[in-house]
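# Please work out how this folds:
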Amino acid sequence: MINGAIIGTGKIAVTGHMPAYLSTNIQDKVKIAACADTHKESRNNFTKQFPDIPVYTSLDEVLRNHTLDFADICVPPIYHTDYIEKSAAYNLNILCEKPFTSSSEDAEDLKELLLKTGKAFVPCHQYRYSPVWRKFKEMINENTGKWILQFNICRLQADSGFNPDNPSWRTDRSISGGGILADTGVHYIYLTTWMLGKPLSVTARTYAIKSKSYSVEDTAIVNIECENGISQINLTWSADKRANSALLVNESASLYYNGKTLEKNCKGKSEKIYVPDASDKTTYITQYVRLIEDFVACIQENQNCEAWINEACNSVKILNTAYESADSNRTLRLY
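Now for the predicted structure:
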C-alpha cells in the first residue's frame, strides 16, 4: 500500500482527488494517511466528509505523525513552489494540481530540482485522459499533415472555492496568477502541445467583458503555433450557459465535438461517436482515477516522469508568454 497526504483540503481535494482515491481502481493501492490545511474551517469541513482521515495544520506536522510515500498538492497556484520544494526535501513523490507554478523562472528551477530527486512527479493534467481528447489525439496519430485545432470553453462565472477566507481566490491575481487563462486555459495549453507537438509562438488577447469587479481577465483568446499545426483556445467566464465545443481539421480529415457527440470525417466516411459528457461528475472523477493510476505506476517503477515534468514546465512557460503577448499586443516566439 502506498501512503500519501493531501496538502490543501479545499474543493478540488474534496470533489476530485478524494473520490478518485476511494474508487475501486485505487483504494487497494493507495491510502490517504493524512491531510493538511492552514484553515480551520477547511479542516473541519473535510473531517465531516472523511472522518477517518486525520487532518493537520502543516505538512511538517503530518510527517511527524506519519510515514509517507507521496504528497498530493491541492493548494492554490501561488503556494505550489513552496510545497513542491518542501515535499522534495522530504524525498516524497509528488502529485500537484495545475498550473505547476506561477512564474516561468520558478518552473525552470523546480524542473531542475525534480529531475535531480529521482522521485515521481506528475502534474494534474487529467484532461489527457478524457475520451474526447483521446479521440482527437488518435485522429492526429492516424493521419498525416498539419492541423487546425480549436477549443471553445464557455462558463457563466469563475468557479468558487471552499477557502473560507477567500472563496473567490480564482479571481485574485496574487493567488491564482491570472484569470480564466491561468485557471482553465492551462488545460488546453498542455492539450495543444500533447496533440500538436513543440510550440513555436503565441499570440494572445485578454478581456474583461462582463465583470469589472474581477481583478483578472474573464475572457481570453490564444493562438499557439506548433510544429504540427495551429491551436486556437477561446475561453470565457462571461457566457449565458456552460458549454464546450472543439474542432480538429486538415485537408484530409476532421473531427467536431459539440459537447455531447463527436462527428468524424475521414477518407470519405462520416461517423458519429458518442462520448461521455465532459461535465459529468463520473467522467470528471474517472480522469483523476486514470491519472493517479499512472502516478502509482511511476512510484512503483521508480520513475521520475521526466516527460511529465517537462510538460508541466512548458505549460507554465506558454501560459506566461501568452500573458506577455496580451500585454504587449505582439506575437511572441517560444523557441
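
# only C-alpha atoms for contact and neighbour calcs from this point on.
Fine.

# for the stretch 51-200 of the chain, what spans make up the helices?
Secondary structure of the stretch 51-200 of the chain by DSSP state H, counting those that start in this stretch: the helices cover 59-65, 80-89, 104-117, 131-142, 173-176, 180, 186-196.

# okay, these in CSV with distance to A253 and mean neighbour count next?
Shown next, in CSV, are the helices of the stretch 51-200 of the chain (distance: least, Cα to Cα, whole Å; neighbours: other Cα atoms under 10 Å):
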stretch, distance to A253, mean neighbour count
helix 59-65, 50, 15
helix 80-89, 40, 18
helix 104-117, 36, 17
helix 131-142, 8, 17
helix 173-176, 38, 17
helix 180, 31, 26
helix 186-196, 15, 22
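
# closest one to P164 among the ones you listed?
Among these, the nearest to P164 by Cα to Cα is helix 173-176 (14.4 Å).

# hmm, back to that, out of the helices of the stretch 51-200 of the chain, flag the one nearest C124.
Nearest to C124, of these and by Cα to Cα, is helix 186-196 at 9.2 Å.

# sorry, back to before: now render the helices of the stretch 51-200 of the chain as a markdown table, adding distance to S270.
Listed next are the helices of the stretch 51-200 of the chain as a markdown table, based on distance: least, Cα to Cα, whole Å:
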| stretch | distance to S270 |
| --- | --- |
| helix 59-65 | 53 |
| helix 80-89 | 45 |
| helix 104-117 | 43 |
| helix 131-142 | 13 |
| helix 173-176 | 42 |
| helix 180 | 35 |
| helix 186-196 | 22 |
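
# Please generate a structure for the following sequence too, so the two can be compared:
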Amino acid sequence: MINVALCGLRHLHPDGYMALFAQVPEMRVVAASEADELRRREFAAKFGVPVYTTYQEALEKHDVQLAAIFLPHAECPEAVEFAAAAGAHVLVEKPMAADAAGIGRMIAACERAGVVLTTPYLWRYHQMSREIKRLVTDGVVGEVIALEGRMAAGKPVRYQQASPWMLEKKKSGGGAMHNLGVHWIDLFRWLLEDEVVSAYGDIRIITPGIDVEDQSFALLTFSRGARAYLDISYTVPASYPHGRDLFVGIRGTAGTIAWSPAFEGAADEMFLSSEKKEYKDAPWRRYAFDNLVVPGYCGILGVSYLRDLAESLTAGRPPVIPGREGLKALQVVEAVYQSAALGRPVSLS
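Sure thing, here's the model as predicted:
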C-alpha cells in the first residue's frame, strides 16, 4: 500500500484528487497539511483524514511513501526537498514551481534521495491525445508544420477565495501562461517528440488588482521547424460549458487535425483530413471517444495517471512523466515571459 500525504490545501485541486485517490486501490491518503485553520477543519470534516498545520509534521507522524504537493508554487521546492529527505516519493501539481530553478532544486533533491519526482500532465492520458499522437507518428498528416493551442479558463475571480496566492506573482510565478500554458506546451512536446528552441511572447493584465497576466500569447519554434501558436487566458465567462474554451489544431504537409476537447466531459470528437493514399476514398474523417465518466479532477485521465504511478512505484520503475518534463515546460514559459519583456524572440539553450 502506498500511503499518501497531501501537502497544501489552498488550491483548486486537492478535493478533486481525493476522489481520484479513492479509485486507486494501491493508494490511500493518510494525512494532509495546511496552514489555514478554516481550510484544515473543512478538509478534515469532509474526508476524515488528519490535517496538520505543516507538511513537516504530517510527514514525521505518518509512514508516507508519496507526498502530493499543492502548495503555492514558490514554496514547492523546499517542501520537495523535505519530503525527499524523509524518503517519500513526490508528486508536484504542475507547473511545479515559481521558476525553472525551483524545479532544478527538486530534481537534485530527489536524485540525492533516490526517490521519484513526477508531475501530472494529464492531457497525455486523454484517449484523443493518444490517437492524435499515433496519427502524427504514423505520418498521416505528413510533416507537422504548425500547431495551435487555445486554453481559456474562468476569470481570475475563481482564485480569489480558494487560492488567492495564484494571483500574486511572487508566490505563483506567473499567470495564465505559467499555470495553463504549460499544458499545451507539454502536450505539443510529447506529440512531436521535439523541443522548443525559440519563443516569442505577448502578455497582458486585463483584470485590475492582480499582478499576473490573465491574457497571453506565444509563438514557439521547435527544433525540426514546426511552429506552435498559443492563446492562453483567464477570460472565459462563468456561463461557458465546464468553464474552459479549449482547442488543439495541427497542420502538416499532408493533412490537418482539429480537436475541441470537452473538459471533464464524456464525448469528444476530432476531425482529420489527410492526402495520404490510404485515405483517398475517405479523406475527411471524424474520430469519436466516449470517455468513462468518473469523479475527480480531470476524471479518468487523473485516475489513469495515478494507476500508472502506483504501478511504477510498486515495480521500482521510473514514472511515465518524470519531473524533468515539468522543467522543460516551465523553461519555455520563462522564455515567453522574457520575450514579452524584451519585445523580441528568445532562444532556449
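
# Of the helices of the stretch 51-200 of the first structure, give the one that comes closest to G16 of the first structure.
Nearest to G16 of the first structure, of all those, is helix 186-196, at 15.4 Å by Cα to Cα.

# and the closest one, how far from the chain's centre?
10 Å (Cα atoms, centre = their mean, to the nearest Å).

# Of all the helices of the stretch 51-200 of the first structure, which one comes closest to C154 of the first structure?
helix 180 (10.3 Å).

# Onto which residues of the second structure does the closest one map?
Mapping helix 180 of the first structure onto the second structure (TM-score structural alignment) gives residues 176.

# what sits against the residue mapped onto Y229 of the second structure from the first structure?
With TM-score structural alignment defining the correspondence, Y229 of the second structure maps onto Q232 in the first structure. Listed by Cα atoms under 8 Å, 6 or more residues apart in numbering, the contact set of Q232 of the first structure reads 149-151, 221-224.

# Go again with 6 Å.
150, 222-223 (Cα atoms under 6 Å, 6 or more residues apart in numbering).

# Neighbour-wise, which one of those residues leads?
Using other Cα atoms under 10 Å as the neighbour criterion, V222 leads the contacts of Q232 of the first structure with 26 neighbours.

# I233 is in contact with that one, correct?
Yes - between V222 of the first structure and I233 there is a contact under Cα atoms under 6 Å: 5.0 Å.

# For the equivalent of I6 of the first structure over in the second structure, pull up the helix or strand it's in.
In the second structure, I6 of the first structure lines up with L6, judged by TM-score structural alignment. L6 of the second structure belongs to strand 2-7 when assigned by DSSP states H and E.

# Point out the one among the helices of the stretch 51-200 of the first structure that comes closest to I2 of the first structure.
The nearest among those, by Cα to Cα, is helix 59-65 at 14.8 Å.

# Just give the nearest non-adjacent residue to the residue nearest to the spatial centre of the second structure, would you?
Closest residue to the average C-alpha location of the second structure: Y121 at 4.0 Å, with Cα atoms, centre = their mean. Counting by Cα to Cα, 6 or more residues apart in numbering, H183 is the residue found nearest to Y121 of the second structure once chain neighbours are left out, at 6.6 Å.

# State the distance from that neighbour to K94 of the second structure.
Going from H183 of the second structure to K94 of the second structure by Cα to Cα, to the nearest Å gives 9 Å.

# Same check on I300 of the second structure?
18 Å.

# Return the set of buried residues in stretch 324-344 of the second structure.
Residues of stretch 324-344 of the second structure classed as buried by neighbour count (16 or more other Cα atoms under 10 Å): 324-340.
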